[in-house]
Structure formats: C-alpha cells, structure tokens
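In: A structural model of the following input is requested.
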Amino acid sequence: MYFKRFIGERIYLSPLNPDDYLKYAEWINDLEVSIALFEMKTPITAEGERQIIEDLAKENVFAIVLNEVDKLIGNVGLHNINWISRTAELGIVIGDKFYWGQGYGKEAIELILDYAFNMLNLHSVYLKVYSYNVNAIKCYEKVGFKYAGRLREAIEVAGERYDIIYMDILKNEFKSVYIKEVVEKKKVSPK
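Out: As a prediction, the model looks like this:
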C-alpha cells in the first residue's frame, strides 16, 4: 500500500513499503540497474533486501510510484543528513528499466529536493555519480545540480577506470514545485 506524501505530475513519493522487498531484490540483482549504484556490487538475497528496506523506511527515503496506477518504479531519498551544516546526500534508483529516460527520475528528484529545502530546511544537497552514468549526469544538470568536484579514476569496472563526480545544489538555486503550492492553498485571506 502506498500513501501520496508528495505529489508530482506523473508520480508521487510514498513512505517505503517493506513488503516490496522482492521487487527491490529483483532490481538490485539486475546488473544494468545496480552498476550505477554505490556499494551494490554484490548479489543480495531477498531477506537481505527486506532488512535494507525496513532500515531505509525509518529514514528520509520514499518509494517512487506512478500516479495513475499506483505502480512502484523506484525510490529516492536523503542520506547522511547533517543537521548542523544542513546538508544531505541524494540517492535515487529507477529500478523498473521500462521507465528509464522518460523524466521520472527528474520529477522524483524535484519532489525530494522540495522536501529537503522547504520542509527539512536544508541548505544544500549533494550526490555522487560514476562518470560513465551519462544519462544520470544529464538528469542532475536539468534539475540544477552543479559540478562540485571529482575523484579521478576512483573506481575500476570491467578493466576501465572511471571518475566519481560530486555534484550539489543549494537551497537558493532551487524553485519549489509542490510544497509552496500546498502552503498557498492553505493561506486564509485577512478579514
């Protein structure tokens, strides 16, 4: 079961449902999906994925669900939140490959950034991405992420060396897509 916590045009973000662990295990064990994820290079059992989802469900991680049909296609979340510096790390996966390259990731990132900046009052959100993940980098740029640095030849995959790219976005660089609209609806005109 899903709950419409943050609603976009085509998707909404819902608290994670630990009962989806088999779907997540299927995605994580698909090399095309997991090759882009940090620390997901080894196969994972269904029971192992269940524990991961239960742990993530206690954090600021949300399921990405299609509005019209309530279908789970991935998740997005904020990790390593530093409440003093007001920073967090973005993590996202569109596990259902049918929905790759159609803008669902961009919409999910916009919704989670809206939450990060306008509900959690964070100042910046950063991410790490492998240099070979060109489509993800283009998506992050479209949302407004800027290059913050890179670790050159930091990983090796299939005998080739690749950089880890760091990107970030500041609160004043982001325009609210959802929360501001909800607040405006709640305002009462003065009498």
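In: make it CA atoms for all contacts and neighbour counts henceforth
Out: OK.
In: which residues of this protein fall in strands?
Out: Along the chain, the stretches classed as strands by DSSP state E are 6-7, 11-15, 60-66, 72-82, 87-94, 124-130, 146-157, 160-170.
In: okay, the ones you listed in CSV with distance to Gly101 and mean neighbour count next?
Out: Shown next, in CSV, are the strands of the chain (distance: least, C-alpha to C-alpha, whole Å; neighbours: other C-alpha atoms under 10 Å):
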stretch, distance to Gly101, mean neighbour count
strand 6-7, 20, 20
strand 11-15, 15, 24
strand 60-66, 15, 24
strand 72-82, 13, 20
strand 87-94, 10, 21
strand 124-130, 17, 21
strand 146-157, 20, 13
strand 160-170, 20, 17
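In: one more to put side by side:
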Amino acid sequence: MKKLSLATHRFSLIELTKNDASGRYLSWLNKKETAQYITHTQADIQSLANYIEENFTNKDCLFLGIFAGNETQREHIGNVKYERMKQYPHIATMGILIGETNWHGKGVAKEVIEASLPVVKSSLGIKLVNLGVEKNNIAAIKAYQKIGFEIAKKPHYQFDDEALEMDIDV
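Out: This next block holds a predicted model:
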C-alpha cells in the first residue's frame, strides 16, 4: 500500500506506519508539556506501533507524521490526525501534536493544517473539521483562530468539560 505524503514549505507530511513507532515518539507521550493535552497515550513501543497500524488501516483516518529536514535527514517532530466521525460522516475530528518542544511557537500547526485540509477534504470527503482544545490553552485557541477555526456553534463531539470544540469549513 502506497503511503500518502505531501510537502509544505518547511515540512514533509507522511502517512505514519508501525515502523514510525520510536522511543523519541513515545517520549512525547510521556513528557508533561506535550502529554497534558493528548487523549491517546501508549505505554511502550509495541502498543504505539499497534496504535499507528490501527490508524493506518482505518479507511476513515488520515494519520500523518510531520517531518522537518530533507529526504536524507528527516526529523520526526510531530503528528496530525484526522478521523471521520461515524455519526457525522462529513465531519472529521483533528488532533495535532508537536512533540519536539523546540518547534513550539514556530507556526508548525498553521503550516501543517493549512496544507493538509485540502487533502482531508478530497481523500475523506470531509466538509467540516472539528477539534477539542482545553479552555486554558489560550495559545492553542489563538493559533487555531488564526487558521480560521471558530468556537463551534453546534458541537458535534462530547469533549470533556474543560475543552472547547472548534471547527472550520473545508
């Protein structure tokens, strides 16, 4: 099966496979500053590989690694994931993790999301993308608003009480 890949100005977005499970990736899930906002954590490399493989084989999911650098020296710095909602097949829920903290605050999310939204629209037939963001994560809320996300007027997903649902038409 051919992996999907696309390029932005600074990054390569490449569909993840179980071979992308690494100690570095696993460390992001265990670091306090990155782990506090994610919902799926894994205990070890094998469970991480299984999680990636489940998403790779899921026809309703697009799970992309964010890689900085060129083909000979790529650095995996994070991921973006879109998954179609079963009850609303025209909506995908997005999650993004910039695991390498030295890339925080450098516009990675904006560049990656803007490049990947058209692919999500064409490959999954999505019309709306939503996400959950912790109410106290002001920097993330502002970053999503700069991209065009708005606080959802009609929520579609039951995020926890500490989260806002934001969405964007694609």
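In: what's the TM-score here?
Out: Once superposed, the chains reach a TM-score of 0.82 (TM-score structural alignment, normalised by the length of structure 2), with 159 aligned residues with a C-alpha RMSD of 2.5 Å.
In: for the nearest residue to Pro155 of structure 2 once chain neighbours are set aside, give me its contacts.
Out: Sequence neighbours aside, Glu165 is the residue nearest to Pro155 of structure 2 in space, at 6.4 Å (criterion: C-alpha to C-alpha, 6 or more residues apart in numbering). Listed by C-alpha atoms under 8 Å, 6 or more residues apart in numbering, the contact partners of Glu165 of structure 2 are 130-133, 151-152, 155, 157, 159.
In: could you export the strands of structure 1 as TSV, including distance to Glu54 of structure 1?
Out: Shown next, in TSV, are the strands of structure 1 (distance: least, C-alpha to C-alpha, whole Å):
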stretch	distance to Glu54 of structure 1
strand 6-7	20
strand 11-15	11
strand 60-66	11
strand 72-82	13
strand 87-94	16
strand 124-130	23
strand 146-157	29
strand 160-170	28
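In: Lys180 of structure 1: which of those strands is closest?
Out: Among the strands of structure 1, the nearest to Lys180 of structure 1 by C-alpha to C-alpha is strand 6-7 (11.8 Å).
In: other SSEs contacting that closest one?
Out: Contacts defined by 3 or more C-alpha pairs under 8 Å, 6 or more residues apart in numbering; DSSP states H and E place strand 6-7 of structure 1 against strand 11-15.
In: swap in 10 Å and give it another go.
Out: Counting contacts by 3 or more C-alpha pairs under 10 Å, 6 or more residues apart in numbering; DSSP states H and E, strand 6-7 of structure 1 packs against strand 11-15, strand 60-66, helix 104-118.
In: how about the spatially most central residue of structure 2, nearest residue that isn't a chain neighbour?
Out: Nearest to the mean C-alpha position of structure 2, by C-alpha atoms, centre = their mean, lies Val80 at 2.1 Å. The spatially closest residue to Val80 of structure 2, leaving aside those adjacent along the chain, is Ile96, at 4.3 Å (C-alpha to C-alpha, 6+ apart).
In: touching, that neighbour and Tyr82? I think so.
Out: Yes - using C-alpha atoms under 10 Å, Ile96 of structure 2 is in contact with Tyr82, at 8.9 Å.
In: need the overlap of contacts for these two.
Out: Shared contacts of Ile96 of structure 2 and Tyr82, defined by C-alpha atoms under 10 Å, 6 or more residues apart in numbering, are found at 63-64, 131.
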